[in-house]
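Visitor: here is a sequence together with a model predicted from it:
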Amino acid sequence: MENSQLVAIISRLDTMMKAEGTDVQMRRFEKEGQERGLVSYNPETEMFTLEDIATKQRFEYDNIDLAALDIYDLLND
C-alpha cells in the first residue's frame, strides 16, 4: 500500500503551525520536480495562504484540513 499524500501534506502544514516564533513559515509543494504551489502560514493571524504557481491565484484558509485538500488537488491536477 502506498503512503497517503494527505498525511504528508498535513504533517508539513502542522510543522509550520508548531514552529516557534512569529515569523511567517513558507513551504513549496512540487510534483515530479515541478513547483505547483507555495504555502505560507502566518502565526499571528493563524492563516494559511496557498499560491497556485500556474495561475498566480491566492487562497486563504483558517483550517488545516481545507488547506491540505486544496494542496492535494493542486498536486494531482
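Guide: Arrived safely.

Visitor: only C-alpha atoms from now on, for both contacts and neighbour counts.
Guide: Will do.

Visitor: how about stretch 46-62, which residues are buried there?
Guide: Residues of stretch 46-62 classed as buried: 47-53, 61 (neighbour count, 16 or more other C-alpha atoms under 10 Å).

Visitor: pasting the second one now:
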Amino acid sequence: MKNSKLVAILKRLDAMTEATDNDVQVRRFEKDGVEKCLVTYDAATGTFELTESDTQKIYQFDDIDFVAIEIFDLLDV
C-alpha cells in the first residue's frame, strides 16, 4: 500500500505548530522540484498563511485540515 500524500502534508504542518524555535514557521511545498506554495504558521495567532507560487494569491486558514487540503490540491495538479 502506498503512503498517503495527505498524511505527509499534515505531518509537516503539525511540525510547524509544535516548533518552539521561532514564533513564525515557514515551509515550501514542491512538486518535481518546482515550488507550488509557501506556507507560514504564526504561533501567536494560530493561523496559517498559504501563498500560491504561480499566482501569488494569499490565503489564510485557522484550521490545519483546510490548509492541508489546499496544499494537496496544488501538489496534485
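Guide: Perfect, thanks for sending it. Computed from a predicted structure; not experimentally measured.

Visitor: report the TM-score for the pair.
Guide: Scored against TM-score structural alignment, normalised by the length of the first structure, the superposed chains reach a TM-score of 0.96; 77 aligned residues with a C-alpha RMSD of 0.9 Å.

Visitor: what is the most widely separated pair among the buried residues of stretch 46-62 of the first structure?
Guide: 47 and 53 (18.9 Å; C-alpha to C-alpha).

Visitor: closest one of the buried residues of stretch 46-62 of the first structure to residue 12 of the first structure?
Guide: Using C-alpha to C-alpha as the measure, the one of these that approaches residue 12 of the first structure most closely is residue 48, at 12.1 Å.

Visitor: please enumerate the helices of the second structure.
Guide: Taking DSSP state H, the helices of the second structure run over residues 5-18, 64-76.

Visitor: adding mean neighbour count and distance to residue 39 of the second structure, write these out as JSON lines.
Guide: Listed next are those as JSON lines, based on neighbours: other C-alpha atoms under 10 Å; distance: least, C-alpha to C-alpha, whole Å:
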{"stretch": "helix 5-18", "mean neighbour count": "15", "distance to residue 39 of the second structure": "9"}
{"stretch": "helix 64-76", "mean neighbour count": "16", "distance to residue 39 of the second structure": "9"}
